[in-house]
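*Asks:* sequence and predicted structure, then a few things I'm wondering about:
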Amino acid sequence: MELLDPRIDLVFRGIFGVERNTDLLLDLVNAVFIDAEQPRVSQIMLLNPFNLPESANEKTSVVDIKARTESGMVIDVEMQVANLRDIVPRSLYYLSRMVSDQAFSGFQYRDLRKTVAINILDFRYFSSDRDHTVFRLRDDLGEVVYPDLLELHFLELPKFDINKWEYTRRSLSRWLAFFRHGGGERGKEFMMNDPMIQKAQAELERLSHDPAAREAYEARLKWLNDYVSAMGQARDEGWEQGLQEGREEGRQKGREEGREEGREEGRHQGRLEGRTEAMRDVVQRLMMQGWQAPRIAELLGISVGDVERISSMSSD
C-alpha cells in the first residue's frame, strides 16, 4: 500500500500531535532549536491534541500543533502546503495572539513567557538558499536579542538537498529528509540508527493502513487540489483581465500617436506598450503578494532579468 504523504497536515498532526508521540514532537522541536543555536527543551505538553474525526472536515489549508515546555514557553508548529503568499505577516499575527492568550486574572507583564512559531513550508518563500530562516527581536546596531520573547522559524522543504554531505551531521536534516522522502529509498539513510525517525516512519505506516485516516486523507487532498485550482483560476482570470485592459489602453494610445506620427506605427507601438504595462501590473501585483522573481519568470515564461526589469518600471 502506498504510504500517505507526511507533508499533508492531517498526516503531520496524526504523527506529531498525539499524546503517545510527544517524544517525536520534542525531538523535532529540539532539532529546530539546535540548528538555530538555541537551548534544547526537556519536556513538552500538547495543548491541542489531534483528533481525526474532528479534523477530517476542516476547511482550511492550515494545521498547527500547540505545545508548552517545562519552562512555560509556548510553541506552535505548523505544516503549510498551500502558499498563502502572506505567510510571514500571518504567522506574526498568530504569534502575537499566542502572546496575548497568556493573559489571565492578575496577570503581570513580567509573567510573559517566550512564544515560538515553527512553520514548515512545502514551497519556496524567501529568496535566500537557506532552508531554515529565523526571525527574532534584535537591536539594530548590535547582536543583542531583547526581549527574547518572540521567535519565528521557517523551514522551506524544497530547499533541502538530501545530496549535500554537510547535512548528514545536522540533526534537523533527518526530519527534513523524512518530510520530503518519508517511506522512500532516498530517506532510508537518514533513518538508520535514529529511533525517533524510525518511530515516525512506523506511525506513518500505521496511519497509511488505517481506513479512516486514508479516507480523511483523500478528502483532504481533494480539498487542497480544489483550493489550488481555484487560486490558479483566479490568477489566470486576473492575468487575462490585465492583458485585456493593457491591450485596450495600448490601442487607444496607438490611435493617439498614429494621428501624429503615422497610424500604423502608432497602433503597433501602442499595442507593445499596452502589453508591457499589463505585464508590469501583473508582475508588481505578484511581488506584492510575496512571489519571488524566479517563480514569476517560470509562470510568465520570461527570464528573471525581465521580471526584475519590468517590476522596476514606473507606472507613470
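*Replies:* Sure, I can see it. Numbers count the residues shown, from 1 in each chain.

*Asks:* contacts, neighbours, all on C-alpha from now
*Replies:* Fine.

*Asks:* what's the longest helix along the chain packed up against?
*Replies:* Across the chain, the longest stretch assigned as helix under DSSP state H is helix 211-261. Packing partners of helix 211-261 (3 or more C-alpha pairs under 8 Å, 6 or more residues apart in numbering; DSSP states H and E): helix 9-16, helix 195-208, helix 263-288.

*Asks:* give me the angle between the longest one and helix 211-261.
*Replies:* This points to helix 263-288. Going by axes from the mean of the first three to the mean of the last three C-alpha atoms, to 10 degrees, helix 263-288 is angled at 150 degrees with respect to helix 211-261.

*Asks:* list the helices and strands helix 263-288 packs on?
*Replies:* Packing partners of helix 263-288 (3+ C-alpha pairs under 8 Å, 6+ apart): helix 211-261, helix 293-300, helix 304-311.

*Asks:* columns distance to Arg90 and mean neighbour count on top of those, output as JSON lines?
*Replies:* Formatted as JSON lines, the helices and strands packed on helix 263-288 follow (distance: least, C-alpha to C-alpha, whole Å; neighbours: other C-alpha atoms under 10 Å):
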{"stretch": "helix 211-261", "distance to Arg90": "18", "mean neighbour count": "16"}
{"stretch": "helix 293-300", "distance to Arg90": "21", "mean neighbour count": "15"}
{"stretch": "helix 304-311", "distance to Arg90": "25", "mean neighbour count": "16"}
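
*Asks:* presented hereafter is structure B, for comparison with structure A:
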Amino acid sequence: MSRVLLSPKVDFVFKRIFGNEQHPNVLISFLNSVLVPADPIQSVELKNSDIEKEHLEDKYSRLDIKAITNKGEHINIEIQLRNEYNMIKRSLYYWSKLYEGQLGEGDNYNKLAKTICINLLNFNALSNQKFHNVYRLKECETHEELTDVMELHFIELKKMKEIKNAKDIQSKLEAWLLFITNPESELIQELEQVQVEIREAKEELIRMSSDSKERERYEKRKESMLEKVSLLEGAEQKGIEKGQKQKAIEMAKKLIDKGLDNEFILETTDLSILEIEEIRKNRD
C-alpha cells in the first residue's frame, strides 16, 4: 500500500524539495514563476542546503532557503504555517540581515546587490484579496521607485482561488502553489505529465515520503512546530484572560464610583469579594 505523501507546507519538506542541490531546476522554475523577470534566472547557488538535526528539533529555528542567482540577486524563501502576527516586521528584519551580510569590513556599498524575500504564508496576513503581493521602496505621492534593491513578496496560500481544471491555471506560480498545497491532487497528476520541474519535485516528494529516515525527521519537525504552536496559544490565552480581567477591574471602579454595593459588582464583573474590596479601598 502506498504511503501518504509528506506535506510540502512543512518547512522541512519544502526546503528538501526547493532547496535541493540535486534539483536546481525546481528552485529556478519556482523563482521565475514568482519574480517573472524579463531576463529569466538561469542558475542558482544555494547558500544553506544542509538541515542539521538541532534545527529540526528547535521550535524557533527557521528552515528557510537562501540562494544567489546568476544575476547576483540574494534571495531568501520562507514558508510559514501559522500566523504569529509579526510577519511584516519579521520579513523586513531578515531582509535587512541578508542585505547587510553582503558586505565585509571595508567593502564598498556599490557591492550591495538586489535582495529579495519571498514569504509563503498558510494564513491571511494582508488586508487585500490578492494572493501574491510585491513591495518595494517608492515615493508616497508620486509612487516613483527609489530603488529595486529591496523587494518583499507575500504569497498567501488561502487566498488562491479554487482551480478545478488545468486549463483554468493562469500562471506557473499558480501551478507551483497547487503542488505545495495538494501534491496528490488529480490536477498535479495532470500537470506533472507536461511540466518537467513539477514532475521532478513530485518525484523528490515521493522519494522522501518512502524513506523511513526522512519520515522520522519530518515527524520530529512537526512535533517541534506543534510545541511552538502550543506555547504561542498558551501565551495568547493568558493575554486574553489578562485583558478580560483588566476590563472587569475598570468596570468595578466605575460601579464603585457610582455608589453601588459589593453584591451588585460581584454579579456584574465576576470578580471576587476580596478583589472588589481591594479596589474599593484603593478608590477611597
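*Replies:* Done, it's in. Being a predicted model, the structure only gives us computed values, none of them experimental.

*Asks:* hang on, the earlier thing: can you add distance to Met73 of structure 1 and give the helices and strands packed on helix 263-288 of structure 1 back as a markdown table?
*Replies:* Formatted as a markdown table, these follow (distance: least, C-alpha to C-alpha, whole Å):
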| stretch | distance to Met73 of structure 1 |
| --- | --- |
| helix 211-261 | 31 |
| helix 293-300 | 37 |
| helix 304-311 | 42 |
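
*Asks:* for Val99 of structure 1, which of those helices is the nearest?
*Replies:* Set against Val99 of structure 1 and scored by C-alpha to C-alpha, those come closest in helix 211-261, at 29.9 Å.

*Asks:* so what touches stretch 155-162 of structure 2?
*Replies:* 118-125, 129-133, 174, 177, 181 (C-alpha atoms under 8 Å, 6 or more residues apart in numbering).

*Asks:* filter the residues you listed down to the ones in helices?
*Replies:* 174, 177, 181.

*Asks:* which of those are buried?
*Replies:* For these, a neighbour count by 16 or more other C-alpha atoms under 10 Å gives the buried set as 174, 177.

*Asks:* contacting residues for the residue most central in space within structure 2?
*Replies:* The residue lying closest to the centre of structure 2 (C-alpha atoms, centre = their mean) is Gln80, at 2.6 Å. Gln80 of structure 2 sits next to 9, 11, 119-122 when contact means C-alpha under 8 Å, 6+ apart.

*Asks:* closest to Glu21 of structure 2 among those?
*Replies:* Nearest to Glu21 of structure 2 among the contacts of Gln80 of structure 2: Asp11, at 16.5 Å, using C-alpha to C-alpha.

*Asks:* what lines up against the closest one once you look at structure 1?
*Replies:* Aligning on TM-score structural alignment places Asp11 of structure 2 opposite Asp9 in structure 1.

*Asks:* wait, isn't its match in contact with Val62?
*Replies:* Yes: contact status for Asp9 of structure 1 versus Val62: in contact at 7.0 Å, counting by C-alpha atoms under 8 Å.

*Asks:* neighbour count winner among those two?
*Replies:* Neighbour tally, Asp9 of structure 1 and Val62, criterion other C-alpha atoms under 10 Å: the higher count belongs to Asp9, 23 against 15.

*Asks:* so the more buried one versus Phe179 of structure 1, what's the distance?
*Replies:* Going from Asp9 of structure 1 to Phe179 of structure 1 by C-alpha to C-alpha, to the nearest Å gives 11 Å.

*Asks:* same question for Gln80 of structure 1.
*Replies:* For Gln80 of structure 1, the distance to Phe179 of structure 1 equals 12 Å [C-alpha to C-alpha].

*Asks:* quick check: neighbours shared by the two?
*Replies:* Residues touching both Gln80 of structure 1 and Phe179 (C-alpha under 8 Å, 6+ apart) are Arg7.

*Asks:* make a PyMOL selection of the buried ones in the contacts of stretch 155-162 of structure 2.
*Replies:* Buried subset of those, written as a PyMOL selection, criterion 16+ other C-alpha under 10 Å:
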select buried, resi 118+119+120+121+122+123+124+125+131+132+174+177
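
*Asks:* returning to what we had before: now the angle between helix 293-300 and the longest helix of structure 1, please.
*Replies:* Here helix 211-261 of structure 1 runs at an angle of 80 degrees relative to helix 293-300 (the same axes, to 10 degrees).

*Asks:* still on that earlier bit, for Arg68 of structure 1, find the nearest of the helices and strands packed on helix 211-261 of structure 1.
*Replies:* helix 9-16 (14.1 Å).

*Asks:* if I pick Arg275 of structure 1, what's in contact with it?
*Replies:* The contact partners of Arg275 of structure 1, by C-alpha under 8 Å, 6+ apart, come to 243, 246-247, 250.

*Asks:* same question, Glu256 of structure 1
*Replies:* Each residue near Glu256 of structure 1 by C-alpha under 8 Å, 6+ apart is listed here: Gly266.

*Asks:* any idea how far it lies from Glu249 of structure 1?
*Replies:* Relative to Glu249 of structure 1, Glu256 of structure 1 is positioned 11 Å away (C-alpha to C-alpha).

*Asks:* likewise Lys222 of structure 1?
*Replies:* Separation of Lys222 of structure 1 from Glu249 of structure 1 (C-alpha to C-alpha): 40 Å.

*Asks:* do the same with Met79 of structure 1
*Replies:* 43 Å.

*Asks:* quick one: the longest helix of structure 1 to helix 9-16, angle?
*Replies:* Using the same axes, to 10 degrees: helix 211-261 of structure 1 against helix 9-16 is 140 degrees.

*Asks:* report the inter-axis angle for helix 211-261 of structure 1 versus helix 195-208.
*Replies:* Counting by the same axes, to 10 degrees, helix 211-261 of structure 1 lies at 90 degrees to helix 195-208.

*Asks:* quick one: Glu78 of structure 1 is in a strand?
*Replies:* Yes: the assignment for Glu78 of structure 1 is a strand, going by DSSP: H, G, I helix; E, B strand; the rest coil.

*Asks:* what helix or strand is the residue nearest to it when sequence neighbours are not counted on?
*Replies:* Spatial nearest neighbour of Glu78 of structure 1, excluding adjacent residues (C-alpha to C-alpha, 6 or more residues apart in numbering): Asp64 at 4.2 Å. In the assignment (DSSP states H and E), Asp64 of structure 1 maps to strand 62-69.

*Asks:* that strand vs structure 2, average offset?
*Replies:* Comparison of strand 62-69 of structure 1 with structure 2 after fitting gives an average deviation of 1.1 Å (mean C-alpha distance after the TM-score superposition for structure 1).
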